[in-house]
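*Asks:* I need the structure of the sequence given here:
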Amino acid sequence: MTIASKTNPGRFFEDFSIGEVIRHATPRTVTSGDVALYTALYGGRFAVQSSDVFAREIGYRHAPVDDLFVFHIVFGKTVPDVSLNAVANLGYAACRFLAPVYPGDTLKTVSEVIGLKENSTRKTGVVYVRSTGYNQHGAEVLDYVRWVMVHKRDPEAVIAAEHVPTLPRVVSPEALGDACPVIDADAYDLVLAGSPERWDDYEIGETIDHVDGMTVEEAEHMLATRLYQNTAKVHFDQLAQASSRFGRRLIYGGHVISLARALSFNGLANAFHVAAINGGRHVAPLFAGDTVYAWSEILDKQPLPGRDDVGGLRVRLAATKDKPCRDFPLKVGEDYDPAVILDLDLWVLAPR
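*Replies:* A predicted model of the protein is given here:
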C-alpha cells in the first residue's frame, strides 16, 4: 500500500530562513460563545470585558474581547508553521495591542522570521518570529516577537545564516493606548468595577500578593488550547510525551499567562486593559494538578501623552506553582525560586 504524503509534519529548525514571511492558515471569527468559554476557563472579572453596559458607558462600542484571548488566537494561528515541533516556547518581547477586538471580528496572522540560532548540541535551535494579527478590515490588532526552541530533523544539517535580533526591553509609553479608546473616566464606576484604586493610587515599588490560587485540571488546559486552535504536540499527545524529558504533557504557557492575569484582578481590578507585553519568560513547566498563584510588582507608572483619562502601570506579573505568594520573598530574576513558573513584564492601563 502506498501512503500519500499530504499531511503537515511541521517545520524543523533547518526549514526556516531569515526574512521568510509566513501567511498562516485558518482565519478565526471570534464569537460571543468563544468569549463566554474563555471566561469560564479563567474566571476573569474585569468589568470592561464583562459588561456591554459598563463598556459603553465609558466609551467602548460594547465589551471588547479580552486582550489575552486576542493574543492566544493570533498566537494559535502560528503554531502549525512555527512551533509544531517545538521543545518549548522561550519568551516574548515588544508585544503591542493596536486596536480593540469585538465579537464578530475575524482575525488572521502573518509572521516574519527575524532570527535563527542553532544550539551547541546541534539537535535543536531557536527561531525568532515577529507575528502580526489583522482584523477583517486589514487593520493591525496585535504584533509581537517570540522565540521558540525547535527540534532539528537532521542534527548534521547546516544552517545557512544565523542572527539573534536586538529587541527593545520596554515598549515606550508613547506606543501605548491605541487599543483603548478615550474613555469617560468620570463614568467609570469603581463600585461596579470592584476596587476603589485608580492609577494615582499605585506606587512604584509596591508589591501586591493576589492571594487566590487556582489548580489546573487536565481537561481545562486541553480545552483552552483547542479553543485557540493551538496544535503543538507537547500539549496533547501523551503517548508521544511519555518518552520526553518530563514524561507528560506540558500546560500551554499562554494558559499560565491567562491564569495569572485573572488572579491579578484581586489587587489590580481597575487595570482593565493590557496595553503591551514588554517581555516575558516561561521559567519552569506547569502540569495538571499544580496550583497557580500570582503576585505583581509596580515597576513604573507613566501618563500617556495627550491623554488624561487613563495612565500606564508597568507591572511585573509573576506566577508560582504550589507555593502561595504570602511566602515572600520569592526570588525573581536570574536566580529564580524553584516555584516561579512565569515572569511577565506588562503595561496595563487604569482610569485616572
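*Asks:* from here on, contacts and neighbour counts on C-alpha atoms
*Replies:* Will do.
*Asks:* which residue comes closest to the residue nearest the centre of the chain once chain neighbours are left out?
*Replies:* With distances taken as C-alpha atoms, centre = their mean, residue 254 lies nearest the centre of the chain, 5.1 Å away. Nearest in space to residue 254, with sequence neighbours left out and distances taken as C-alpha to C-alpha, 6 or more residues apart in numbering, is residue 72 at 6.8 Å.
*Asks:* separation between the one you found and residue 109?
*Replies:* From residue 72 across to residue 109, the span is 11 Å (C-alpha to C-alpha, to the nearest Å).
*Asks:* settle it for me: which of these two has more neighbours?
*Replies:* In this view residue 72 and residue 109 are compared by other C-alpha atoms under 10 Å, and residue 109 has more residues nearby, 25 against 20.
*Asks:* three-state assignment of the more buried one?
*Replies:* strand (DSSP: H, G, I helix; E, B strand; the rest coil).
*Asks:* could you measure it against residue 214, distance?
*Replies:* For residue 109 relative to residue 214 (C-alpha to C-alpha), the value is 31 Å.
*Asks:* ok, which stretches of the stretch 201-350 of the chain are strands?
*Replies:* Counting by DSSP state E, counting those that start in this stretch, the segments of the stretch 201-350 of the chain that form strands are 207-215, 273-282, 291-303, 310-321, 340-351.
*Asks:* can you give me the helices in this structure?
*Replies:* Taking DSSP state H, the helices of the chain run over residues 32-42, 47-50, 52-58, 67-82, 190-193, 218-227, 238-241, 253-263, 265-268.
*Asks:* any idea how far residue 32 is from residue 230?
*Replies:* In terms of C-alpha to C-alpha, residue 32 sits 20 Å off from residue 230.
*Asks:* looking at those two, which one has more neighbours?
*Replies:* Legend: neighbour count by other C-alpha under 10 Å for residue 32 and residue 230, higher for residue 230 (24 against 12).
*Asks:* burial of the closest residue in space to the more buried one that isn't next to it in sequence, as a residue count?
*Replies:* Spatial nearest neighbour of residue 230, excluding adjacent residues (C-alpha to C-alpha, 6+ apart): residue 76 at 4.4 Å. Residues lying near residue 76 (other C-alpha under 10 Å) number 23.
*Asks:* what does residue 124 give?
*Replies:* With other C-alpha under 10 Å as criterion, residue 124 counts 22.
*Asks:* please generate a structure for the following sequence too, so the two can be compared:
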Amino acid sequence: MKTNPGRFFEDYKLGEVISHAVPRTVSGGERALYHALYPARGALYSSDEFARSCGLPQAPLDDLAAFHLVFGKTVPDISLNAVANLGYAEGRWLAPVYPGDTLAARSTVIGLKQNSNGKSGVVWVKTEGVNQRGEVVLSYVRWVMVRKRDLDAEAPMTTIPDLAPAVPASDLVVPEGLDFTGYDFTLAGEPHRWGDYEPGERIDHVDGVTVEEAEHMLATRLWQNTAKVHFDATFRPDGQRLIYGGHVISMARALSFNGLANAQMVVALNGGAHANPCFSGTTVKAWSEVLDRAETAAPGVGALRLRLVATSGGEPFTLKGEGGKYLPHVLLDLDYWVLVPR
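*Replies:* Alright, predicted model coming up:
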C-alpha cells in the first residue's frame, strides 16, 4: 500500500520522535498573503523600516503564521484522523522567522490515554519548529483525540504529562536586539504603553469579520494542513467543513489590534481551547483580558499576559455558564504572552 491513511491511536508509542515531511522556505509572499487573509496591521510585521527602528534586521513573519506553518507539517502524522484538537500548553517562540528561512518540524509523543469508550484516545505531543541552521524557533505541546483503527487493539499504559499552567515570565525569550526605547507610537497606531494596562482590565475589540468558505480553505492550504474536516464535505455527518482552529486564532489576534495595537510580538502560548466549532458564515468577534504584567531585560520592552476570547456573538466578557462549561457562542479561549513597549 503506497498511500497514507494517517495514524490511528494504536499507532503511537510513548517517547517516539516523528520527523515530519516537507520543509518549507518562507518568502515575503507568505507574509503578504497572511495579511490578505486577516486584518493584521501590526507595524513590526508590516514594515521593514519599523522593524529596523526596533532593533531587528527586517520585519519577521507574523508569529502566528510561523506557528501555523509548523503546525501544518504535523497534521499528516498527528491529526489526520483526529476527532478534535483539544488544547495547547508550554508554547514558546524562541527566535523570529524571516523571509528566506526554511522551517521543518518534529514531534515527540509525551502522553497517551485511551478513552473509556474504547473507540478513540488522546495523544499528547511536543512539537518543535526548526530552521535551516538547526535552531529551534518555536516549541509547543498539544493534545488531540484520535480514532482507533482496531477497536480490539490493546490500550497503552496511561501516561498524562505534567504540564505547566503557564510559561513563567522568566522563561520568555526576547529576540536579540529588540529595543523599544525609540518606539514610534504614531506609526504603530495607538499610544498605549505597558504601564497603561492593568491586570483584570477587559477590552472589547469592537470589530467583527465574517468567515467565508473560500478564505479559510485558502489559509489552511497555505499551511499545507491536510486535515480532512477542513476540506472534505463528506467527512462530517452534517456536510459542513470545519474552520481550522488556527484560522480563528489569527482572526481574533488581528481583531485585537483595536485596543492592543502595541502588543507586537507573541512570545508564549500558555494554554488554549477551541471551545465550540466554527463554520463558514460565522462572524468572529473578540475581547481580551489582561492577566498579568512582567518586566524584561530588553530596553523599553515589557510583557503582558493576555486572555484572548473569540466569539460568534453574545455579550462581551461572557465565557462560561453553570458547571464551568463554555457558553455556545465562545469559539476560542487563548492565554498568551506578548511584548509591548514600556
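*Asks:* superposed, what's their TM-score?
*Replies:* The TM-score (TM-score structural alignment, normalised by the length of structure 2) is 0.97; 340 aligned residues with a C-alpha RMSD of 1.1 Å.
*Asks:* all strands of the stretch 51-200 of structure 2, in order?
*Replies:* Chain-ordered strands for the stretch 51-200 of structure 2, with DSSP E, counting those that start in this stretch as the definition, fall at 82-93, 102-114, 120-130, 136-147.
*Asks:* point out the most buried one among these.
*Replies:* strand 120-130 (a mean of 24; mean count of other C-alpha atoms under 10 Å).
*Asks:* picking up where we left off before, quick one: what's aligned to the residue nearest to the centre of structure 1 in structure 2?
*Replies:* Taking TM-score structural alignment, the alignment pairs residue 254 of structure 1 with residue 246 from structure 2.
*Asks:* and if you look at residue 111 of structure 1?
*Replies:* With TM-score structural alignment as the criterion, residue 111 of structure 1 matches residue 107.
*Asks:* check contacts around that match.
*Replies:* Residue 107 of structure 2 makes contact with 17-20, 74, 125-128, according to C-alpha atoms under 8 Å, 6 or more residues apart in numbering.
*Asks:* likewise for residue 185 of structure 1?
*Replies:* 58, 309-310, 351-352.
*Asks:* quick one: the residue lying closest to residue 309 of structure 2 once chain neighbours are set aside from residue 136 of structure 2, how far?
*Replies:* Closest residue to residue 309 of structure 2 apart from its sequence neighbours, by C-alpha to C-alpha, 6+ apart: residue 333 at 4.7 Å. Per C-alpha to C-alpha, residue 333 of structure 2 is found 26 Å from residue 136 of structure 2.
*Asks:* map residue 32 of structure 1 onto structure 2.
*Replies:* Checking with TM-score structural alignment, residue 32 of structure 1 has residue 28 as its match.
*Asks:* which residue is the nearest non-sequential neighbour of that match?
*Replies:* Excluding the flanking residues, the one nearest residue 28 of structure 2 by C-alpha to C-alpha, 6+ apart is residue 99, at 5.5 Å.
*Asks:* picking up where we left off before, the residue nearest to residue 254 of structure 1 contacts residue 228, doesn't it?
*Replies:* Yes: the pair residue 72 of structure 1 / residue 228 is scored as a contact, 5.9 Å apart, by C-alpha atoms under 8 Å.
*Asks:* and residue 87 of structure 2, what pairs with it in structure 1?
*Replies:* So residue 87 of structure 2 corresponds to residue 91, using TM-score structural alignment.
*Asks:* cool, residue 67 of structure 2 as well?
*Replies:* Using TM-score structural alignment, residue 67 of structure 2 sits opposite residue 71 in structure 1.
*Asks:* pretty sure that match sits against residue 145.
*Replies:* No: in this structure, residue 71 of structure 1 is not within contact of residue 145 by C-alpha under 8 Å, at 11.7 Å.
*Asks:* for the alignment partner in structure 2 of residue 186 of structure 1, which non-adjacent residue is closest in space?
*Replies:* If you follow residue 186 of structure 1 across to structure 2 using TM-score structural alignment, you land on residue 181. Excluding its sequence neighbours, the residue lying closest to residue 181 of structure 2 (C-alpha to C-alpha, 6+ apart) is residue 300, at 4.6 Å.
*Asks:* what stretch of structure 1 does stretch 128-147 of structure 2 fall on?
*Replies:* Going by TM-score structural alignment: stretch 128-147 of structure 2 matches residues 132-151.
*Asks:* okay, how far is it across the matching stretch, tip to tip?
*Replies:* 24 Å.
*Asks:* that stretch: how far from the chain's middle?
*Replies:* 11 Å (C-alpha atoms, centre = their mean, to the nearest Å).
*Asks:* need the residues that contact that stretch.
*Replies:* Contacts for stretch 132-151 of structure 1 (C-alpha under 8 Å, 6+ apart): 12-13, 71, 74, 83, 85-101, 105-111, 123-131, 179.
*Asks:* rerun at 6 Å
*Replies:* 12-13, 74, 85-99, 106-110, 124-131 (C-alpha atoms under 6 Å, 6 or more residues apart in numbering).
*Asks:* repeat for stretch 236-253 of structure 2
*Replies:* 38, 229-231, 233, 278-279, 286, 310.
*Asks:* so who does the residue lying closest to residue 279 of structure 1 once chain neighbours are set aside touch?
*Replies:* Counting by C-alpha to C-alpha, 6+ apart, the nearest residue to residue 279 of structure 1 once its immediate chain neighbours are dropped is residue 93, at 4.2 Å. For residue 93 of structure 1, the contact set (C-alpha under 6 Å, 6+ apart) comprises 145, 278-279.
*Asks:* any chance of JSON lines for these, columns distance to residue 271 of structure 1?
*Replies:* Shown next, in JSON lines, are the contacts of residue 93 of structure 1 (distance: C-alpha to C-alpha, whole Å):
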{"residue": "145", "distance to residue 271 of structure 1": "23"}
{"residue": "278", "distance to residue 271 of structure 1": "16"}
{"residue": "279", "distance to residue 271 of structure 1": "18"}
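*Asks:* ok, and the residues you listed in structure 2?
*Replies:* Using both residues aligned by TM-score structural alignment, their matches' C-alpha atoms under 6 Å, structure 2 keeps these contacts from the contacts of residue 93 of structure 1: 145, 278-279.
*Asks:* from those, which is closest to residue 300 of structure 1?
*Replies:* Set against residue 300 of structure 1, the nearest of those by C-alpha to C-alpha is residue 278 (12.4 Å).
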